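Peer 1: sequence isn't available, so here's the structure alone:
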């Protein structure tokens, strides 16, 4: 199989620069500091009370993995949002496309080089996350599911950044739009559910006042808007953590937060369904990015034959 030339170039340039080790140092430094501070707090509590509370170590695991998830979600767009638009600004994109490289090679090469960096961050951070294995409560299956969640959010956010980098000519605009859409997906789907839940509660209260029955007879719910959370990588991550922390079901906390009581195929397989939907959206975004780069390729070929 022929190796992607863009990927090879990006990996060589990245490995020779000081940027990659600096990112790894800062990323793992933050995680290690958080882990050690939580570990010190748990040990100090043991010395004071002479009792080991294993829930504190689980809380440490949840806190550290959440910090890593947030860092990944905000680092990936910064790496990919300027990948193609940066080539345009340096006036090197058209030079790349005058060669035998296709638009898909350019897009996939840029994306895979960014994801390989993020995969290196995930693997290098495993010792900090694995500290909880010393005290038990987390299995290797849980670690694999968490790793799958990290890879999914990296692929989804990276595809979002590469798509807007291909759509816009300026890196500043593509970065701002990428972060804006990512925040809209993560926070927007949550607040839409909160808003519909509030409307449902108001309607129930008004109906109860009009007909004189108890307000607790019907529970407020966000309804079908709850399934918008399938697009939200944070909801997938929270569902995985809830299942690892001993919840009744991985989705129990999310369902109770928005008044959902129905059980169906989607709610029973929430993590798998949400990951598949996010991967499908990522594939669509990559396709759009390739289509945005292809007209440049065709235009360069047309000028060459004139």
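Peer 2: Arrived safely. Please read all numbers here as calculations on a predicted model, not as lab measurements.

Peer 1: when you work out contacts or count neighbours from here on, use the C-alpha atoms and nothing else.
Peer 2: Will do.

Peer 1: next one: the residue positioned nearest the centre of the chain from residue 174, what distance?
Peer 2: Central residue of the chain (Cα atoms, centre = their mean): residue 153, 2.7 Å from the mean position. Using Cα to Cα, to the nearest Å, residue 153 is found at 19 Å from residue 174.

Peer 1: with residue 108 instead?
Peer 2: 18 Å.

Peer 1: those two - which one has more neighbours?
Peer 2: Neighbour count, other Cα atoms under 10 Å: between residue 108 and residue 174, residue 174 has more, with 28 against 19.

Peer 1: presented hereafter is structure B, for comparison with structure A:
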């Protein structure tokens, strides 16, 4: 009974009702499926050259293309859904009212966070028939299909938590949204550039000291925190293939997918805890004393 009371989050249920009754949600779902479905069917049409035969060997490429497009849509939609959940309440001057109710800061943050991500989860689940069309041709294992959807959930949780944190820190929804897009764009590009720079520096050091040019496994693992390369690692593509060069290294035995999940899990937990702390009307004395010192 106590567990049911804890799970009863009025903020979450109210957000679900408001979001699902909105006409914009239905149109957003329609255009989301229209874009992904149109790209998938166009790819099949071009591969068959308008005929009736589709080479099953190209199914893997189509599945990877669809997965990357879905990942791009997540990065495009989730920041817009989450970066204004708290700042929007502040702009409508309803945040102080919510904080004076029986709803705790933890329930408020988790309710807003889960309500925003639930709509994106609904969009992802709605694309299952598209994946089923591709899956029927073969070339993809059920385990990879399941892993891809788990990857989407982990990515959405991480991006959404950062969006909620920015919405808590910044008073204007527009600024928080733009900053959220900027952070994840720089993160996606920056992790790739940083890994390439470190790789080049190591190779330069090896050449300068006449050392054998051997790859370093931890550098290859740096690509794992990049969402694109983490997704490609599920299909055995990208830098994940280099891990076969280190058969005796324990670090090389770590699956890039789990490394990415652990990293985004830490980001999610840190962002949510910080958001809950910042939004609390009365903060713990320990933190107040530390701030005064």
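Peer 2: Sure thing, it's come through. Quantities reported herein were computed from a predicted structural model and do not represent experimental measurements.

Peer 1: one step back: the residue nearest to the centre of structure 1 matches what in structure 2?
Peer 2: Residue correspondence to structure 2 (TM-score structural alignment): residue 153 of structure 1 is matched to residue 155.

Peer 1: its match reaches residue 264, doesn't it?
Peer 2: Yes. The criterion here is Cα atoms under 8 Å, and residue 155 of structure 2 meets it with residue 264 at 7.0 Å.

Peer 1: helix, strand or coil for residue 211 of structure 2?
Peer 2: coil (DSSP: H, G, I helix; E, B strand; the rest coil).

Peer 1: so how far is residue 246 of structure 2 from it?
Peer 2: Taken as Cα to Cα, the span from residue 211 of structure 2 to residue 246 of structure 2 is 18 Å.

Peer 1: those helices in structure 1, which residues are they?
Peer 2: Secondary structure of structure 1 (DSSP state H): helices located at 5-16, 19-49, 54-80, 83-89, 93-97, 103-124, 126-129, 140-167, 171-183, 189-211, 233-244, 252-257, 265-268, 270-305.

Peer 1: so what does the fourth one touch, helix or strand wise?
Peer 2: Same thing as helix 83-89 of structure 1. helix 93-97, helix 103-124, helix 140-167, helix 171-183 (3 or more Cα pairs under 8 Å, 6 or more residues apart in numbering; DSSP states H and E).

Peer 1: got the buried residues for it?
Peer 2: Neighbour counts over helix 83-89 of structure 1 (16 or more other Cα atoms under 10 Å) mark 83, 84, 85, 86, 87, 88 as buried.

Peer 1: can I get those residues in TSV with distance to residue 224 of structure 1?
Peer 2: Shown next, in TSV, are these (distance: Cα to Cα, whole Å):
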residue	distance to residue 224 of structure 1
83	37
84	37
85	38
86	40
87	42
88	42
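
Peer 1: and the furthest pair within the residues you listed?
Peer 2: 83 and 88 (9.1 Å; Cα to Cα).

Peer 1: neighbours of the closest residue to residue 46 of structure 1 other than its chain neighbours, just the number please.
Peer 2: Nearest residue to residue 46 of structure 1, sequence neighbours excluded (Cα to Cα, 6 or more residues apart in numbering): residue 52, at 5.6 Å. A total of 13 residues lie near residue 52 of structure 1 under the criterion other Cα under 10 Å.

Peer 1: go ahead and confirm residue 52 of structure 1 touches residue 135.
Peer 2: No. Using Cα under 8 Å, residue 52 of structure 1 is not in contact with residue 135; the gap is 10.2 Å.

Peer 1: in structure 2, what residue corresponds to residue 10 of structure 1?
Peer 2: Match for residue 10 of structure 1 (TM-score structural alignment): residue 15.

Peer 1: from residue 119 of structure 2, how far off is its match?
Peer 2: Residue 15 of structure 2 is 10 Å from residue 119 of structure 2, by Cα to Cα.

Peer 1: ditto for residue 187 of structure 2
Peer 2: For residue 187 of structure 2, the distance to residue 119 of structure 2 - Cα to Cα - is 24 Å.

Peer 1: and those two? Which one has more around it.
Peer 2: Set residue 187 of structure 2 next to residue 119 and count neighbours by other Cα under 10 Å: residue 119 wins out with 18 against 15.

Peer 1: what residue of structure 1 takes the place of residue 273 of structure 2?
Peer 2: So, by TM-score structural alignment, residue 273 of structure 2 is matched to residue 287.

Peer 1: and residue 211 and residue 246 of structure 2? Which one has more around it.
Peer 2: Higher neighbour count among residue 211 of structure 2 and residue 246: residue 246, with 14 against 11, using other Cα under 10 Å.

Peer 1: quick one, what contacts the more buried one?
Peer 2: By Cα atoms under 8 Å, 6 or more residues apart in numbering, the contact set of residue 246 of structure 2 is 217, 252.

Peer 1: name the residue most distant from the centre of structure 2?
Peer 2: residue 210 (42.1 Å).

Peer 1: which ones are touching residue 218 of structure 1?
Peer 2: With Cα under 8 Å, 6+ apart, residue 218 of structure 1 has these contacts: residue 204.

Peer 1: that one -> structure 2?
Peer 2: So, by TM-score structural alignment, residue 218 of structure 1 is matched to residue 212.
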